[in-house]
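[1] Below are the sequence and a predicted model for it; my questions follow.
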Amino acid sequence: MMIIRYCVFALFMGLSGIGAESSTKQKPLVLVSVPPQAYFVRAIAGDSVEVRSVVPADVSPETYEPKPSQARAFMQAAVFFGVGMSYEASLQARLASTNRALLYVDLAHRVLDHDRHDEHTHTKVDSSTHAHDPHIWLSLKLAKPKAQAMYERLCAINPAYKDSYAKNLAALFARIDRIQRDLGAILKEQKGRAFLVIHPAFGYLAQEFGLEEIALEEDGKEIKLKALNRLPKIVEQKRIRTLFIQPQFDKERAESIAKTLGLNVEILDSLNENWEESLYAFAHKIKEQ
């Protein structure tokens, strides 16, 4: 894996001159780590910028490796909004010498309280701990400070649109407040309820609405036999009837586990680019499980 990674970035380095083609007439290119972040960029900047996600919607960001075909985008981008995925740090370090104008903004570090970053703990079948949860886009509590950080950087790269961005940001804040109220009403009777997922992406929402996320996987690693052996007791104790799976992970494996446990299978897409839609889908499916 390390050999592949270095080969990829060696190619990035070799293509460092590509960015010279970029025209001043082009819209600033904004890169985001995962698709849902594009929702925020568009909500604030509209069509005044071009936005692309580094990780495709059908791939797990925990195990993603940037492709050589993405080199041109990295050479031309003005800013890269990350969330603290493991691939971001190594990518940023190597890009520093190929596109010095590209600013990497780790939104996780911008919005999380470093002294309390483990507050959003998950319930895991595995006993290991999760030092950092990068799924900050699946948090309503963090949505406003994240949007504020993005707004500030977008204003810096496109200052002529500052007033327009400020109005859009205010509208986005109002939308976040509405979503918060709506989800609170939908999940009002669900406090204390546990839900079972393959991958631990919904821990922030679980904490914010008094739910308990039980995750089988951690950091993209395969589910351990020890964890599977403990599942029947947990499912019975928590009165779990549904296993939620994500499109980016092994569907056959998940369905096999669900069949063994007598559970229904439902899809929750944590990488849906329509952030608002994904939050409402989460709330309704948790209520109906």
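    Sure thing, it's come through.
[2] From now on I want contacts and neighbour counts done on CA atoms only, so please keep to that.
    Noted.
[3] Helices of the stretch 51-200 of the chain, start to end?
    For the stretch 51-200 of the chain, the helices defined by DSSP state H, counting those that start in this stretch occupy 71-76, 86-95, 107-111, 143-157, 162-186.
[4] quick one, which of these is packed in tightest?
    helix 71-76 (a mean of 21; mean count of other C-alpha atoms under 10 Å).
[5] got the contact list for it?
    Helix 71-76 is touched from outside by 11-12, 15-19, 22, 29, 31, 95, 98-99, 102, with contacts defined as C-alpha atoms under 8 Å, 6 or more residues apart in numbering.
[6] go again using 7 Å as the cut-off
    If you take C-alpha atoms under 7 Å, 6 or more residues apart in numbering as the criterion, helix 71-76 is touched by 12, 15-16, 18-19, 22, 29, 99.
[7] State whether F244 is indeed within a strand.
    Yes: F244: assigned to a strand according to DSSP: H, G, I helix; E, B strand; the rest coil.
[8] need the contact list for it.
    Here F244 is in contact with 196-198, 265-268 (criterion: C-alpha under 7 Å, 6+ apart).
[9] what about versus this one:
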Amino acid sequence: MLSFKIRHLTVLSLALTLIAAGCNSNKTPSNAESAAPASSGSTEPTAAGTEVKAGKLDIKVSFYPMYEFTKNIAGDLADVETLIPAGVEPHDWEPTAQDMAEISAADMLVYNGAGMEGWAQQVIGSASGTPLIAVEASKGLNIMEGVEEEEEDHTGAEDDHAPEEGEHTDEEGGHTDEGHDHGGLDPHVWLAPSLAIKEVQTITAALSAASPENASTFKSNSDAYVAKLEQLDRDFKEGLKDTKRKDFITQHAAFGYLAKEYGLTQVPIAGLSPEQEPSAAQMAGIVEFAKAHDVKTIFFETLVSSSVADTVAREIGAKTAVLNPIEGLTDEDRSSNLDYLSIMRKNLEALKTALNE
């Protein structure tokens, strides 16, 4: 499967090569086009200090949280478009040749990194020679080891190893990631508001360097949004500090950063990928843990089937509830005008209810 994906991306990169010349002719030249090509972004954009153009920036973002953060910073000063369609599980998505051409023609690509977008480095490498600025929002954060399916023991012990900055990187400073297994890393940093703040600040710095004439507006917008995230962080700390229990069972191991930031223990049924299916022995282990700890709620998530969580809940006489990893918005979310902040507040209420049963 992995070799197929690599071949698939190779074909796409060849297609991009044929398209690149036409794409570049429509772009405003960058002052740094003769400098090093784009790689991973950080608090300094890939092409450090690059001024893209006056007026609106054309920004592509990988999936919903990156859209939310970038749009709140950029406001009306950029056209921000999400690559992964609404309702599609980001772990399953790969870019088409058209997607790659659009990325190459854009001024900036904002992606989470830490292995979330297994396609990112291939696509960015294929865009070499264009003025594309690639911004890895999680760059500089301590990225935790992921919980892989075969390594789960369901004892309630969370692997708190947080590698030092620079660990698990390739020679260019980018996170190594292949396929959809995240390279063994947990990319779900946006689910801890305190870390979402840092991602917002990284994106803000990149936008300000790309369009310095708008830097003061970007900073003002960013400060206003960060203030909302800081309040959300305070609400999580206050709401979860005195709960009756500290462990919660999830279908997908997406909440390790949230658990660590707020003194909780995530007990996942499956690993980092929501597609992983637990073995019979692992299912028996999670049922045993749930019974021993009198767990009354099993959490599942949007965008994937809840069948595994339903099975565990039936076995122990518990109920199920949503804990949303915010990897994309559902039709119901959009019709209810939900966003990152409101969904995170729903997550907080769900956790408070389950942890105080």
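    Now that the structure is in, tell me what you want to look at. The model shown is predicted, which means the values in this text are computed figures rather than measured ones.
[10] before we move on, the earlier item: ok, and the most crowded of the contacts of helix 71-76 of structure 1?
    F12 (25 neighbours; other C-alpha atoms under 10 Å).
[11] who's in contact with it?
    F12 of structure 1 touches 68, 71, counting by C-alpha under 7 Å, 6+ apart.
[12] could you measure the residue opposite it in structure 2 once aligned against M1 of structure 2, distance?
    Counting by TM-score structural alignment, F12 of structure 1 corresponds to L16 in structure 2. From L16 of structure 2 over to M1 of structure 2 the distance is 23 Å, taken as C-alpha to C-alpha, to the nearest Å.
[13] Over which residues of structure 2 does stretch 152-167 of structure 1 lie when aligned?
    The aligned range for stretch 152-167 of structure 1 is 205-220, by TM-score structural alignment.
[14] quick one: terminal-to-terminal distance for the matching stretch?
    Where stretch 205-220 of structure 2 begins and where it ends lie 12 Å apart, using C-alpha to C-alpha.
[15] how about V304 of structure 2, what's its match in structure 1?
    Per TM-score structural alignment, V304 of structure 2 is aligned with F249.
[16] which one is that match nearest to, not counting chain neighbours?
    Distances taken as C-alpha to C-alpha, 6 or more residues apart in numbering put S60 closest to F249 of structure 1, at 7.0 Å, once the chain neighbours are dropped.
[17] burial measure for the alignment partner in structure 2 of the one you found, as a count.
    Matched by TM-score structural alignment, S60 of structure 1 corresponds to E89 in structure 2. Residues lying near E89 of structure 2 (other C-alpha under 10 Å) number 18.
[18] any idea how far I326 of structure 2 is from E89 of structure 2?
    E89 of structure 2 sits 10 Å away from I326 of structure 2, going by C-alpha to C-alpha.
[19] One more: G87 of structure 2?
    11 Å.
[20] More neighbours: the two, which one.
    With neighbours defined as other C-alpha under 10 Å, G87 of structure 2 and I326 compare such that I326 has more, 22 against 16.
[21] List the contacts of the more buried one.
    I326 of structure 2 neighbours (C-alpha under 7 Å, 6+ apart): P65.
[22] returning to what we had before: pull out the buried residues from the contacts of F244 of structure 1.
    196-198, 265-266, 268 (16 or more other C-alpha atoms under 10 Å).
[23] returning to what we had before: what strand or helix carries the match of F12 of structure 1?
    Taking DSSP states H and E as the definition, one finds L16 of structure 2 inside helix 2-25.
[24] just how off-centre is that helix within its chain?
    Distance of helix 2-25 of structure 2 from the chain centroid (C-alpha atoms, centre = their mean, to the nearest Å) equals 24 Å.
[25] Next: stretch 96-104 of structure 2.
    Using C-alpha atoms, centre = their mean, the offset of stretch 96-104 of structure 2 from its chain centre is 20 Å.
[26] was I right about N272 of structure 1 contacting S278?
    Yes: here N272 of structure 1 lies in contact with S278, judged by C-alpha atoms under 7 Å, at a distance of 6.1 Å.
[27] who touches both of the two?
    Counting by C-alpha under 7 Å, 6+ apart, nothing touches both N272 of structure 1 and S278.
[28] aligned partner of V267 of structure 2 in structure 1?
    In structure 1, V267 of structure 2 lands on I214 (TM-score structural alignment).
[29] Nearest residue to the counterpart of Y257 of structure 2 in structure 1 in space, please, no chain neighbours.
    Correspondence of Y257 of structure 2 to structure 1, assessed by TM-score structural alignment: Y204. Of all residues not flanking Y204 of structure 1 in the chain, S139 sits nearest, at 5.2 Å (C-alpha to C-alpha, 6+ apart).
[30] tally of neighbours for F249 of structure 1?
    15.
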